[in-house]
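A.B. asks: let's see this in three dimensions:
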Amino acid sequence: MKNIFLIIILITTQSIFAASYNKPSASKLYKEAVELVKKEQFESAIKKLTKYTKKKPKDSDGWTLLAFSNRKISEFDKAKEFYEKAIAIDENNKTALEYQGEFFAQIGEMEKAKENLEKLLSLCPNSCKEYEMLKDYISGKAKKS
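C.D. replies: Down below sits the predicted model:
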């Protein structure tokens, strides 16, 4: 039963990731970075995303993906900075709020993680995938990404 639940979480996480960053009009550089993240080639993705965010400094999703990639290689100071930039650009970026919440939980700042969860609940009072994913992450039900 645990294996089935884990498989469902992994499939859902991959689908959410793909949906969150699927921009029909995205640049080639951005699309390449997304593909690198999907392959877990985070260092290479960071190089592309650094270039991308210099070209598109107002793209909250670019900063979110750069933060996520840095978090995955344990560059927590950079991840924190980039999540903050993403949310400063778009305070209602649900993906940024979810991933930043996971980051807070990962580094042991559970109160901040719960604040992000509350913000997500206010953005989607009938629930949404980002709220559910962060809730599961905080409770330990989801695979730690």
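
A.B. asks: okay, CA-based contacts and neighbour counts for the rest of this
C.D. replies: Will do.

A.B. asks: and the residue positioned nearest the centre of the chain, what does it touch?
C.D. replies: For the chain, the residue nearest the mean C-alpha position is residue 99 (3.6 Å; C-alpha atoms, centre = their mean). When contacts are counted by C-alpha atoms under 8 Å, 6 or more residues apart in numbering, residue 99 touches 64, 68, 134.

A.B. asks: by neighbour count, which of these wins?
C.D. replies: Compared across the contacts of residue 99, residue 68 has the highest neighbour count, 28 neighbours, by other C-alpha atoms under 10 Å.

A.B. asks: the nearest residue in space to that one that is not next to it in sequence and residue 129, how far apart?
C.D. replies: Once its chain neighbours are removed from consideration, residue 68 has its nearest residue in residue 79; the separation is 6.5 Å (C-alpha to C-alpha, 6 or more residues apart in numbering). In this structure, residue 79 and residue 129 are separated by 22 Å, where distance is defined by C-alpha to C-alpha, to the nearest Å.

A.B. asks: now show me the structure for the sequence below, then we'll compare the two:
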Amino acid sequence: MMKLIWTAAFIISLGTTSLAVGSSDYSSPTVGVLQAANQFLKQKRYADAYQILQSIVGAPEDDRQNLLGFSARKQGEFEIAGRHYEQALALNPRHLGALEYQGELFLELGQMENAKNNLSKIIQYCSSSCAEANTLRKAIAKASQ
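C.D. replies: The predicted structure follows:
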């Protein structure tokens, strides 16, 4: 655990600016923790990202739940991931990232119709050309082959 904290502190000190959660209206400490979690996600260190995301205070809860779901799904923890996506969408039914990632979870579970329903919602909320729609559309096409 201590090694993880030191690693996160190091990543925060690098000043990474890429966030995968959609908003930048976070307090500075929260931004740093989100940056560390985002860096772990990019490095496919999903367990580390999950652990950090559990400790975040001050970030929008829908974003946090979405990233917790992503981290859990990438570790093969589909039931846990599903609960996080449901929580994110209960807080914000129009959360495009959660709809996309939940759609990808549905595909991994063989639930094609649910994935298509999520794609329809994304298109309804943003358009057929937004990034989340394009990503989920490609995943559906690949799963249909």
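
A.B. asks: residue 79 and residue 129 of the first structure: which is more packed in?
C.D. replies: For residue 79 of the first structure and residue 129, the more surrounded residue by other C-alpha under 10 Å is residue 79, and the numbers stand at 24 against 16.

A.B. asks: would you mind finding the match for the more buried one in the second structure?
C.D. replies: Residue-level alignment of residue 79 of the first structure against the second structure, with TM-score structural alignment as criterion, gives residue 81.

A.B. asks: in which helix or strand would I find that match?
C.D. replies: Using DSSP states H and E, the element containing residue 81 of the second structure is helix 78-91.

A.B. asks: try residue 129 of the second structure
C.D. replies: If you go by DSSP H and E, residue 129 of the second structure is not part of any helix or strand.

A.B. asks: now it. Nearest residue, chain neighbours left out?
C.D. replies: Ranked by C-alpha to C-alpha, 6+ apart and with sequence neighbours excluded, the top spatial neighbour of residue 129 of the second structure is residue 123, at 7.9 Å.

A.B. asks: wait, isn't the one you found in contact with residue 131?
C.D. replies: No. Taking contacts as C-alpha atoms under 8 Å, residue 123 of the second structure lies outside contact range of residue 131: 10.3 Å.

A.B. asks: returning to that earlier point: for the match of residue 79 of the first structure, what are its contacts?
C.D. replies: Counting by C-alpha under 8 Å, 6+ apart, residue 81 of the second structure makes contact with 68, 69, 70, 71, 72, 73, 105.

A.B. asks: just send these back as CSV, with distance to residue 22 of the second structure and secondary structure too.
C.D. replies: Conversion of the contacts of residue 81 of the second structure to CSV gives the following (distance: C-alpha to C-alpha, whole Å; DSSP: H, G, I helix; E, B strand; the rest coil):
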residue, distance to residue 22 of the second structure, secondary structure
68, 15, helix
69, 15, helix
70, 14, helix
71, 17, helix
72, 19, helix
73, 20, helix
105, 20, helix
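
A.B. asks: and the two most separated of the residues you listed?
C.D. replies: Using C-alpha to C-alpha, the two most remote members of these are 68 and 105, lying 13.0 Å apart.

A.B. asks: which among the contacts of residue 81 of the second structure gets closest to residue 45 of the second structure?
C.D. replies: Proximity of the contacts of residue 81 of the second structure to residue 45 of the second structure was ranked by C-alpha to C-alpha; the top entry is residue 71 with 8.6 Å.
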